[in-house]
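A.B. asks: Show me how the following folds:
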Amino acid sequence: MINTSTAINPHAAQPTSLVALGKSLWRNRQLIVQMTKREVVGRYQGSAFGLAWSFLNPVFMLVVYTFVFSEIFKSRWGGEGGDDSKTQFAVVLFVGMIVLSLFSEVLNRAPGLILANVNYVKKVVFPIEILPVIAMGAALFHGLISLGVLLAAFLLFNGYLHWTAVFFPLVLLPLVILIMGLAWMLASLGVFLRDVGQTIGIITTVLMFLSPVFYPVTAVPERFRPFIMSNPLTFIIEQAREVLIWGHLPNWLGLGIYTLAASVLAWAGYALFQKTRKGFADVL
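C.D. replies: A predicted model of the protein is given here:
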């Protein structure tokens, strides 16, 4: 049930503190879960395989990666880990794709979240600040399915799993916080600047090639590495490979600093969203 104790007047100023954000998420937790489920199921509504596509898509992509990079390009990741098997490149690449897909899916949708839910702004008492959270929940669901496919493939190819894989959620958490901050920013800006949706698609495509998804950081010439390392995806992708592929513990200090910076950005994004939402109804 939608809570009606707040946001009755769409033009009223809204709280911007982290405490208010926490209260909103907790108060609307059931609504978030219900709408996330609807988002996931609705994506495949009407298709013959339905929800099974969330499993079939990553399986198909992993098979394609394995064939193309091991049989056609004869690619080898090399470097740390020392495993030069034919399938290693595809598995390492797939880790990067999981992180990249989570980032791209949420941010590409963010500028249109409010535009696609005009009724929630104008006619229905609805906590619109949870819309980016719902988008994140759906993306995390698909990321979880892809992770399951990755772990199954790694087990099949190697015969074992690294125990350090249990740290993957902690590695991903700082990125999730960062994405939420950016999603609130983009959702707000997308209402007033319709070009944001087109621009963010270009940016996420550029970041795909400027992230160590298809190549290790060590393959980048020294003079260009600072640009690659400044990419917010680089550290998370590298740490994800450390715990999933190489069996190493994550860089706790790096994750702590990343989490702190991401939290500041998340608060800034939420504050911007809350301060500008009173103008949404007028623009829409």
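
A.B. asks: contacts and neighbour counts: CA atoms only from here.
C.D. replies: Fine.

A.B. asks: Quick check: closest non-adjacent residue to the residue most central in space within the chain.
C.D. replies: The centroid of the chain falls nearest to Leu102 when counting by Cα atoms, centre = their mean (2.7 Å). The shortest distance from Leu102 to any non-neighbouring residue, by Cα to Cα, 6 or more residues apart in numbering, is to Ala139 (5.8 Å).

A.B. asks: One more sequence to fold, the one below, so I can look at both together:
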Amino acid sequence: MHRHLIELILFSTYAELRAEAARSYLGLIWWVLEPAMMMGAFWLVFDVILHTGGPDYLPFLLIGMTLWQWMKSCITHGGYAIWSNLAMVRQVNLPPIVFPLIAMLSDTVKFMFIFALLVGILWAMGYPPNAAYWALPILFLAIFAAAAGAGFVVASIVPLVPDLRFVIEQVLTVVMFLSGVIFPLAKVPPGLQWLMALNPVAVVMDDARGILMHGQLPNWIGLGKVGAIALAMCAIGSLTVHRLAPRFPKLAG
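C.D. replies: Below you'll find the model as predicted:
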């Protein structure tokens, strides 16, 4: 049963990617343009106007926005997947958690193409691939698990309170500004750096830049804590979706 379910998720992910490509030739291009436009705005404000960016701010910002776009897409697309497929939830005998997984895997496949482009851009900017790249799959696994856990929690609640998705968008914007996506943690006042270190997003951002820009391996202790938090969130989110699953078909009516 589990094998067939995994095959169904993988095939549905492939079908979703093909359908998206057929619907719009700008699908993947827009996935690049959206963070690129935001990155341009932040670079203009912090580096050009305020002069607070520093010499490495552009690659720093590029890495942060690329990873954040992936995390945000997994949380929002996965989080809205059950709500947007309520009619199908009523018609097919599948665990509802399948729908968020398909959305998140689809976004992850797109991220891999974007990341390959990012590596090429960084190389051209003087940051070639290095020996620390072997740690990237471990880092990406922790990031995906964290985003998936948050997405599962959102996916379980949004069908019951659809208007909550507007709040979630605002919450994610606040998280972005408080997680070192657009500024280095070193610029945080010393008295608050310990608080930033508790933020899983800030930890993975710092580790990703260390690998891609400086050839440094991640802080394994910090990354281990992120992994533990991510697994706990996945367990809580999965359990919540499972417990609320009988209510979703009734909502579709």
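
A.B. asks: Superposing both, give me the TM-score.
C.D. replies: Once superposed, chain against chain, the TM-score is 0.86 (TM-score structural alignment, normalised by the length of structure 2); 252 aligned residues with a Cα RMSD of 2.8 Å.

A.B. asks: rewinding a little: can you verify my assumption that the residue nearest to Leu102 of structure 1 contacts Val106?
C.D. replies: Yes: assessed by Cα atoms under 8 Å, Ala139 of structure 1 is found in contact with Val106 at 6.7 Å.

A.B. asks: quick one: the strands in structure 1?
C.D. replies: With strands called from DSSP state E, structure 1 shows none.

A.B. asks: buried set for the lengthiest helix in structure 1?
C.D. replies: Assignment by DSSP state H gives helix 131-158 as the longest helix of structure 1. For helix 131-158 of structure 1, the neighbour count (16 or more other Cα atoms under 10 Å) marks 131-147, 149-151, 153-154 as buried.

A.B. asks: ok so, going back, mind telling me what the residue nearest to Leu102 of structure 1 corresponds to in structure 2?
C.D. replies: Structural alignment (TM-score structural alignment) places Ala139 of structure 1 against Asp107 in structure 2.

A.B. asks: wait, what's in contact with that match?
C.D. replies: By Cα atoms under 8 Å, 6 or more residues apart in numbering, Asp107 of structure 2 lies in contact with 70, 73-74.

A.B. asks: hmm, try it at 10 Å
C.D. replies: Shown in contact with Asp107 of structure 2 (Cα atoms under 10 Å, 6 or more residues apart in numbering): 13, 17, 31, 69-75, 77-78, 101.

A.B. asks: same thing with Val153 of structure 2?
C.D. replies: Val153 of structure 2 neighbours (Cα under 10 Å, 6+ apart): 75, 78-79, 233-241.

A.B. asks: Check the alignment and tell me where it lands in structure 1.
C.D. replies: Mapped onto structure 1 by TM-score structural alignment, Val153 of structure 2 lines up with Met185.

A.B. asks: State the distance from its match to Glu238 of structure 1.
C.D. replies: Distance from Met185 of structure 1 to Glu238 of structure 1, counting by Cα to Cα, to the nearest Å: 26 Å.

A.B. asks: what's the answer for Leu173 of structure 1, then?
C.D. replies: With Cα to Cα as the criterion, Leu173 of structure 1 and Glu238 of structure 1 are 14 Å apart.

A.B. asks: out of the two, which sits in the more crowded spot?
C.D. replies: Glu238 (21 against 16; other Cα atoms under 10 Å).

A.B. asks: Residue in structure 2 paired with the more buried one?
C.D. replies: By TM-score structural alignment, Glu238 of structure 1 lines up with Asp206.

A.B. asks: State the number of residues packed around Pro169 of structure 1.
C.D. replies: When neighbours are defined as other Cα under 10 Å, Pro169 of structure 1 has 12 of them.

A.B. asks: Test my guess that it contacts Ile236.
C.D. replies: No: Pro169 of structure 1 lies out of contact with Ile236 (Cα atoms under 10 Å); the separation is 11.0 Å.
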